[in-house]
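# missing the sequence, but the structure's below:
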């Protein structure tokens, strides 16, 4: 957390230490001193009321059915619980798929083992390591629905990783609802833009096999964080991530329907021509935690998506980031969002540490689309 006035003209250096003087109206921004707060008011006044409304969403956004939700929500203060201590308390710290979930884990620069980690390090009763008992009867609309369908207890922490495939599932449901005439028969092509942490958690995308039985899924994973040495590599996920029980048949069984992931290093607008040479046009583009307003490299990609006419759904960590992204997208397309900003029911149920604002902030928290 930094002083909101840092870098402002005439502000001067910030006082040492974590800024503790929060705006008395919105409570979303903090300052290192009264003078910096006064100096920043001309910039902050236009956003203050909007941030105040967003702060009121905190209780709604932390409304999860999990028994660990109260612990996870404490991460926002950073005083009583950290990601490391939460995973340590569950015996998952730096183990298997959980390795990259806290700041002491490996960086993307050291992912030579990309796609190798395939273990939940949980007993079979706590993770989805085998086929579901029953097919989905009605579309899943919440974590509660998913856990009930997968026969998982609410103390299972797997939602902390499964927000990646469940967000894709929800994006597809939204896309199908918007375009009821769209037909997908046999094969489903998704272009997935800007991966980062999930590159170390690719095994969880195997859950898409259960969510879309009978479909062959092809996902192009495109972004600058993809290692150069893995550019163009195809990864076939034909099984679920394993539980910790050696006798479980999840370690020996394979299914015919697989999720095919192809890795592409670079920006989507630079790699699109290469992709379509080998791949049919996508049914959907998904950009998780995109940060559209923060990176100018998104502008040519948005231009390309506009020309393609393919549904594209973005997510971001907080509502303000989604709001700023919507303005950026509209400035490029000349029209409002086709999918307005809304809460993602499958956001990660763990607050983000060290966010720039005091706003409620979760991975894949808000969804919006063009």
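That came through, no problem. None of these values were measured; they are calculated from a predicted model.
# For the rest of this, base every contact and every neighbour count on C-alpha atoms.
Fine.
# Check which helices and strands the longest helix that the chain contains is in contact with.
Criterion DSSP state H: the longest helix present in the chain is helix 34-55. Here helix 34-55 touches helix 319-333, going by 3 or more CA pairs under 8 Å, 6 or more residues apart in numbering; DSSP states H and E.
# Who are the packing partners of the following helix or strand past the helix it packs on?
Per DSSP states H and E, the first helix or strand lying C-terminal to helix 319-333 is strand 339-343. For strand 339-343, the elements it packs on are helix 319-333, strand 366-369, judged by 3+ CA pairs under 8 Å, 6+ apart.
# between those, which gets nearest to residue 221?
When the helices and strands packed on strand 339-343 are compared by CA to CA, strand 366-369 sits nearest residue 221, at 18.5 Å.
# what helices or strands is the closest one leaning on?
Checked by 3+ CA pairs under 8 Å, 6+ apart, strand 366-369 has strand 312-316, helix 319-333, strand 339-343 packed alongside it.
# how about these in JSON lines, adding mean neighbour count and distance to residue 285?
JSON lines is the format used below for those (neighbours: other CA atoms under 10 Å; distance: least, CA to CA, whole Å):
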{"stretch": "strand 312-316", "mean neighbour count": "26", "distance to residue 285": "4"}
{"stretch": "helix 319-333", "mean neighbour count": "19", "distance to residue 285": "15"}
{"stretch": "strand 339-343", "mean neighbour count": "17", "distance to residue 285": "13"}
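# could you redo these as JSON lines and give each row distance to residue 248?
What follows is those, written out as JSON lines (distance: least, CA to CA, whole Å):
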{"stretch": "strand 312-316", "distance to residue 248": "36"}
{"stretch": "helix 319-333", "distance to residue 248": "42"}
{"stretch": "strand 339-343", "distance to residue 248": "37"}
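# next up, a second structure to put side by side with the first:
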């Protein structure tokens, strides 16, 4: 029997164990305080990470990790997919919906309500890759969930350049500052992230005053496991906004689909399907006797 390499050993082999953004990726980092902001850089050489503009614009939709790595000119042994499944899942959700919804008409501005963030709160820097995935689009990303610490409620993070590499001489260090003054010509778009503590159904009235969503995304939601999702599902049904949920395995996705349909009285708008941009390493601490991957299956209402 071939034993799968553990996350700790894989990260250690690449010099990333318990370092920066990589800290939350194994159980050793399970108690990282939420005031420890980990979005400084990739801790990787430029050859192994997307630290600057793509060499070419996307000519077609990305459909898998291999497509992404080729487009960003990265070797397949680069570990960045372990972190980039967050923004690539956002990208894939948009692409899936744009095939049969008015969301495809979004051009200059994209408002996303992102529900139930946990680990992402320590890895906000990886969402900088949305600059490449949605070129020229101003993205507003509202992260809403009970895991947001009280002292970060209302916090805003504006990102206008790519997550830098570890090389001091790389061009990514000198292209432009990470905060752009009003009227600057450095970039015509940024990623603006705002954090909100609490359940979506309790906070949405305040949030939509500034940002009415084009799309709602709930990663690794566990809808069937937490009754607190039911009033949120009821709210989303009334809003009529397309919403996509992800979960760790197909069984959890099926249970979630049944819960959603029991609330809405309708079948899923988007049937359960594998997310091609799921995190490529199995979850090690799962209580299920099933292979589980972060953002593995997605489905929508």
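It's in. What you see is a predicted model, and the numbers here were worked out from it, not measured in a lab.
# quick one, what contacts the most centrally placed residue in the second structure?
The C-alpha lying nearest the average C-alpha coordinate of the second structure belongs to residue 86 (CA atoms, centre = their mean; 2.6 Å). By CA atoms under 8 Å, 6 or more residues apart in numbering, the residues touching residue 86 of the second structure are 120, 126, 127.
# which position in the second structure aligns with residue 220 of the first structure?
Residue pairing (TM-score structural alignment): residue 220 of the first structure is matched to residue 142 of the second structure.
# my bad, should have said residue 34 of the first structure
So residue 34 of the first structure corresponds to nothing, using TM-score structural alignment.
# list the contacts for residue 34 of the first structure?
Applying CA under 8 Å, 6+ apart, we find residue 34 of the first structure in contact with residue 21.
# likewise residue 79 of the second structure?
residue 48.
# and residue 139 of the second structure, which of the three is it?
strand (DSSP: H, G, I helix; E, B strand; the rest coil).
# Which stretches in the first structure count as strands?
Secondary structure of the first structure (DSSP state E): strands at 21-22, 30-31, 187-193, 216-223, 234-237, 259-265, 284-287, 312-316, 339-343, 366-369.
# Residue 69 of the first structure: which of the ones you listed is closest?
That would be strand 339-343 among the strands of the first structure, by CA to CA, at 17.1 Å.
# Can you check which part of the second structure that closest one sits on?
Counting by TM-score structural alignment, strand 339-343 of the first structure sits on residues 270-274 of the second structure.
# same question, stretch 195-206 of the first structure
Stretch 195-206 of the first structure maps onto residues 117-128 of the second structure, going by TM-score structural alignment.
# which residues are contacting that stretch?
21, 24, 34, 36-41, 83-84, 86-87, 143-145, 147-148, 159-163, 191, 219.
# Now which residue in the second structure aligns to residue 51 of the first structure?
That one, residue 51 of the first structure, aligns with nothing by TM-score structural alignment.
# Where do the helices of the first structure begin and end?
34-55, 58-61, 69-73, 83-89, 143-149, 159-178, 208-211, 268-278, 298-308, 319-333.
# Kindly reformat the ones you listed as JSON lines containing distance to residue 192 of the first structure.
Formatted as JSON lines, the helices of the first structure follow (distance: least, CA to CA, whole Å):
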{"stretch": "helix 34-55", "distance to residue 192 of the first structure": "28"}
{"stretch": "helix 58-61", "distance to residue 192 of the first structure": "25"}
{"stretch": "helix 69-73", "distance to residue 192 of the first structure": "27"}
{"stretch": "helix 83-89", "distance to residue 192 of the first structure": "26"}
{"stretch": "helix 143-149", "distance to residue 192 of the first structure": "22"}
{"stretch": "helix 159-178", "distance to residue 192 of the first structure": "9"}
{"stretch": "helix 208-211", "distance to residue 192 of the first structure": "14"}
{"stretch": "helix 268-278", "distance to residue 192 of the first structure": "9"}
{"stretch": "helix 298-308", "distance to residue 192 of the first structure": "12"}
{"stretch": "helix 319-333", "distance to residue 192 of the first structure": "18"}
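# Ok, which of the ones you listed comes nearest residue 130 of the first structure?
It's helix 208-211; of the helices of the first structure, that one is closest to residue 130 of the first structure (CA to CA) at 9.0 Å.
# I'd like to know how far the counterpart of residue 190 of the second structure in the first structure sits from residue 275 of the first structure.
Under the alignment (TM-score structural alignment), residue 190 of the second structure pairs with residue 258 of the first structure. Distance, residue 258 of the first structure to residue 275 of the first structure, using CA to CA, to the nearest Å: 20 Å.
# The two: which is more packed in?
residue 258 (24 against 18; other CA atoms under 10 Å).
# List the contacts of that one.
206, 209, 216, 217, 236, 237, 238, 239.
# Without its sequence neighbours, what residue ends up closest to the fifth one?
Take residue 236 of the first structure and drop its neighbours on the chain: the residue closest to it by CA to CA, 6 or more residues apart in numbering is residue 260, 4.7 Å away.
# swap in the third one?
If the residues on either side of it in the chain are set aside, residue 216 of the first structure comes closest to residue 187, at 4.7 Å by CA to CA, 6+ apart.
# roughly how far apart are the one you found and residue 281 of the first structure?
The value you get for residue 187 of the first structure to residue 281 of the first structure, if CA to CA is used, is 11 Å.
# Which one's more surrounded, these two?
residue 281 (16 against 12).
# Could I get the contacting residues of that one?
residue 189 are the contacts of residue 281 of the first structure under CA under 8 Å, 6+ apart.
# for stretch 64-81 of the second structure, how far is the first residue from the last?
With CA to CA, one end of stretch 64-81 of the second structure sits 11 Å from the other.
# which parts of the match of stretch 195-206 of the first structure are buried?
Buried residues in stretch 117-128 of the second structure, counted by 16 or more other CA atoms under 10 Å: 117, 118, 120, 121, 122, 123, 124, 125, 126, 127, 128.
# Tell me how far the second one lies from residue 160 of the second structure.
Counting by CA to CA, the separation of residue 118 of the second structure from residue 160 of the second structure is 23 Å.
# Please apply the same query to the fifth one.
When CA to CA is the yardstick, residue 122 of the second structure and residue 160 of the second structure sit 18 Å from each other.
# Stretch 106-113 of the first structure spans what distance, first to last residue?
10 Å.
# so what's the counterpart of residue 8 of the second structure in the first structure up against?
Aligned counterpart of residue 8 of the second structure in the first structure: residue 84 (TM-score structural alignment). Under the criterion of CA under 8 Å, 6+ apart, the contact list for residue 84 of the first structure reads 93, 102, 103, 104.
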